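K.L.:
Below is the structure, and that's it, no one-letter string:
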């Protein structure tokens, strides 16, 4: 996780990198996948980033305003930011895994991976 604070805008941005790498073929499926995911996210968004070697990585980004934030509420905001990033990365891990393995030909699998699960297993 990387945090960037912008004092002028009074914001804090969190970037949480996933541990899944995508080869060139799998990267072809990323734009459509991210459009499907980001269209339904209320907090934050996923981006795709390539490093200097051409390896692709998904990153969850979320920016939060720190205006009128006390030290205690700032601590709570930071905890919330981290919790949200972990939750969203975990939530879409099955879908990212399908894209990584290029197992995207079955729409039912993709819809299931995009679905929110509720309850206790």
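P.N.:
Now that the structure is in, tell me what you want to look at. Source: prediction; values computed, not measured.
K.L.:
Only C-alpha atoms from now on, for both contacts and neighbour counts.
P.N.:
Fine.
K.L.:
Show me which helix runs longest in this structure.
P.N.:
What stands out as the longest helix in the chain, according to DSSP state H, is helix 71-91.
K.L.:
Check which helices and strands that helix sits against.
P.N.:
In terms of contacts (3 or more C-alpha pairs under 8 Å, 6 or more residues apart in numbering; DSSP states H and E), helix 71-91 is packed against strand 11-22, strand 56-65.
K.L.:
what residues are up against residue 6?
P.N.:
residue 12 (C-alpha atoms under 8 Å, 6 or more residues apart in numbering).
K.L.:
try this one next to it:
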């Protein structure tokens, strides 16, 4: 969680402006265009690409996280099944497999409309970004078990969601 005292932004801002400030506060590498921002974030398993696209006409912010997983044609049926099982576990957002490229991603869209137009608060920004990263971190092993570990999607999900106790 970000310390608001170190955050150099008003309480609310245009979505891409708020995300840019949030990425700056974390020291994450990012590139911005008018209605889009892309950041790179190191996770426990891989480096994630985070991408946000603001559609002002619809008041929708689409947020995508790419966990650097590519699926070959012969493994797609198993990964689609795994995605179905994973998505049953999620409250916000969902995983997808892009059929044209075989890329797995996490996607969440938020409708952002209020009296000031489309603005985003720091707590909303944290929820959007951190939930995407958390879900990618939590379910990355499922995809690896299916793609490389020879497990069925249900076995992979069960293996990845084992609660550990204590600390190493």
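P.N.:
Noted; the coordinates are in hand. Everything numeric in this text was worked out from a predicted model, so none of it was measured.
K.L.:
one step back: if you count neighbours, what's buried in the longest helix of the first structure?
P.N.:
The neighbour-count check on helix 71-91 of the first structure (16 or more other C-alpha atoms under 10 Å) flags 77, 78, 81, 84, 85, 88, 89, 91 as buried.
K.L.:
Among the residues you listed, which pair sits farthest apart?
P.N.:
Spanning the widest gap among those are 77 and 91, at 20.6 Å by C-alpha to C-alpha.
K.L.:
buried stuff in stretch 56-72 of the second structure?
P.N.:
Under 16+ other C-alpha under 10 Å, the buried positions of stretch 56-72 of the second structure are 59, 60, 61, 62, 63, 64, 65, 66, 67, 69, 70, 71.
K.L.:
How about the most centrally placed residue in the first structure: what's its closest non-neighbour residue?
P.N.:
Note on the first structure: the residue nearest the mean C-alpha position is residue 60, at 2.9 Å, using C-alpha atoms, centre = their mean. Spatial nearest neighbour of residue 60 of the first structure, chain neighbours left out: residue 46 (4.4 Å); criterion: C-alpha to C-alpha, 6 or more residues apart in numbering.
K.L.:
Could you find the counterpart of the one you found in the second structure?
P.N.:
Alignment of residue 46 of the first structure against the second structure is given by TM-score structural alignment, with residue 95 as its counterpart.
K.L.:
Over to residue 95 of the first structure?
P.N.:
By TM-score structural alignment, residue 95 of the first structure lines up with residue 142 in the second structure.
K.L.:
just to revisit the earlier point, how about the residue nearest to the centre of the first structure, what's its match in the second structure?
P.N.:
Under the alignment by TM-score structural alignment, residue 60 of the first structure pairs with residue 106 in the second structure.
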